[in-house]
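Novice: Model the structure of this input:
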Amino acid sequence: MAERGQRTAPDGVPARIGQVVMLHHGGDREEARRRLLDLWTELGEHGDPLHRCTLAHYLADTHDDPEDELAWDLRALTAAEEQRESVAVRALYPSLHLSLAADYAKLGRLAAARTHVRRARAAADVLVDDGHGAGVRAAIGRLELRLGDGGPGEELGIPSRRGG
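Specialist: This is a model prediction of the structure:
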């Protein structure tokens, strides 16, 4: 434990994940996947659950195969469950369940997709009223409509800042 007045080294994992996500968003999906997998190996199965959750969630987006994407999103949810009372983790649940719903929809597993989109909607109350929160809520609404879930979707009038 650091003594009073000493500084501890900041946790660099979130920044490292963020750098790789920027690489992915810049179009280098293969390199992003490779770097995220290297970081996953470095963290190990006993690494910080929030880091593993975030990392697996982003890793899912780097995969083309819907089964692989689902496997990584399930790893993200499993890691989140280890710290379910954490405010930071609770804020990830809407996006985690939305991703799982989309994964299951791609695989034609509509009952599972509907279950997760309902969970995403139920968890969305923790989202901040900002561009990200509005975007996630709008995406939940679009998927609810696509799945015929009967959720509130567009009738809530929640605009998307992501253009749709």
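
Novice: hey, let's count contacts and neighbours off CA atoms from now on
Specialist: Noted.

Novice: This protein: strands as residue ranges?
Specialist: Using DSSP state E, the chain contains no strands.

Novice: ok, and for stretch 47-64, which residues are buried?
Specialist: 49-63 (16 or more other Cα atoms under 10 Å).

Novice: hang on, I meant stretch 26-35
Specialist: Arg29, Ala32, Arg33, Arg35.

Novice: now swap in stretch 100-118 and tell me
Specialist: 100-105, 110, 112-118.

Novice: ok, which pair from the residues you listed is furthest apart?
Specialist: Spanning the widest gap among the buried residues of stretch 100-118 are Asp103 and Arg118, at 14.3 Å by Cα to Cα.

Novice: Alongside the first, I'd like the structure of this one:
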Amino acid sequence: MEDDVMVRVTAAVRRGQAGERAAARHDLAAMWAEVERGGGDDFHRCVIAHFMADLQESGREELMWDERALAAVDGVSDERAQEFHASLRVRGFMPSLYLSLADDHRRLGDPDRAREFLAKARATSDALGEDAYGELVRGAMDKISRALTEGSTEPLPDH
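Specialist: You can find the predicted model right below:
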């Protein structure tokens, strides 16, 4: 099934990765407004919010978007996710969603909340595949764990 919202999300994410962060943020904000008006569903909300978080300039804004992504995932079924890609399972989203929140709280100076979300990420990490994405998320868990041990609130490289 061709999903116009996801096509536009993918294009916006690519813009952000190419260094056009403000333009990508603008595009995703417009899509968020559209889905909030009924032009999308919780799958769209979860994906848009997850990627929007990575484009924020402030830690508080990033946390807000990551919280929106986590709230939206409750309304996503495996069947809905598989309409976009047959391999997707909602449980596979959870390690990354929790990990994003762990890192947000760590950078905002709340190590206790960060550890709670890191524990949730680790508890759901069995849903990750033995592929590049799974390795990326597991590696980020280790980096966040080390940063928490060191008491660092600095952004992590490549995260």
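
Novice: What would you report as the TM-score here?
Specialist: Remark: TM-score between the superposed chains equals 0.83 [TM-score structural alignment, normalised by the length of the second structure]; 143 aligned residues with a Cα RMSD of 2.1 Å.

Novice: Glu69 of the first structure touches Ala60, doesn't it?
Specialist: Yes - using Cα atoms under 8 Å, Glu69 of the first structure is in contact with Ala60, at 4.3 Å.

Novice: Now do the contacts for Val117 of the first structure.
Specialist: For Val117 of the first structure, the contact set (Cα atoms under 8 Å, 6 or more residues apart in numbering) comprises His97, Leu98, Ala101, Ile140, Leu143, Glu144.

Novice: can you do 6 Å?
Specialist: Val117 of the first structure sits next to Leu98, Ala101 when contact means Cα atoms under 6 Å, 6 or more residues apart in numbering.

Novice: quick one, helices of the first structure?
Specialist: 13-25, 29-43, 49-61, 66-81, 87-90, 93-106, 110-123, 131-147 (DSSP state H).

Novice: With distance to Gly164 of the first structure as new columns, can those be given to me in JSON lines?
Specialist: Output for the helices of the first structure, formatted as JSON lines (distance: least, Cα to Cα, whole Å):
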{"stretch": "helix 13-25", "distance to Gly164 of the first structure": "19"}
{"stretch": "helix 29-43", "distance to Gly164 of the first structure": "24"}
{"stretch": "helix 49-61", "distance to Gly164 of the first structure": "19"}
{"stretch": "helix 66-81", "distance to Gly164 of the first structure": "23"}
{"stretch": "helix 87-90", "distance to Gly164 of the first structure": "25"}
{"stretch": "helix 93-106", "distance to Gly164 of the first structure": "16"}
{"stretch": "helix 110-123", "distance to Gly164 of the first structure": "18"}
{"stretch": "helix 131-147", "distance to Gly164 of the first structure": "8"}
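
Novice: burial measure for the nearest residue to Gly164 of the first structure once chain neighbours are set aside, as a count.
Specialist: The spatially closest residue to Gly164 of the first structure, leaving aside those adjacent along the chain, is Ala138, at 7.8 Å (Cα to Cα, 6 or more residues apart in numbering). Ala138 of the first structure: 23 surrounding residues under other Cα atoms under 10 Å.

Novice: mind listing what the most centrally placed residue in the second structure touches?
Specialist: Residue closest to the average C-alpha location in the second structure (Cα atoms, centre = their mean): His50, at 3.3 Å. Contact partners of His50 of the second structure, counting by Cα under 6 Å, 6+ apart, are Asp66, Ala69.

Novice: ok so, going back, okay if I get the buried residues of stretch 100-118 of the first structure as TSV plus distance to His25 of the first structure?
Specialist: Output for those, formatted as TSV (distance: Cα to Cα, whole Å):
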residue	distance to His25 of the first structure
Leu100	20
Ala101	22
Ala102	19
Asp103	20
Tyr104	23
Ala105	23
Leu110	29
Ala112	28
Ala113	26
Arg114	28
Thr115	29
His116	25
Val117	25
Arg118	28
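
Novice: Go through these and name the one nearest Arg16 of the first structure.
Specialist: Leu100 (24.3 Å).
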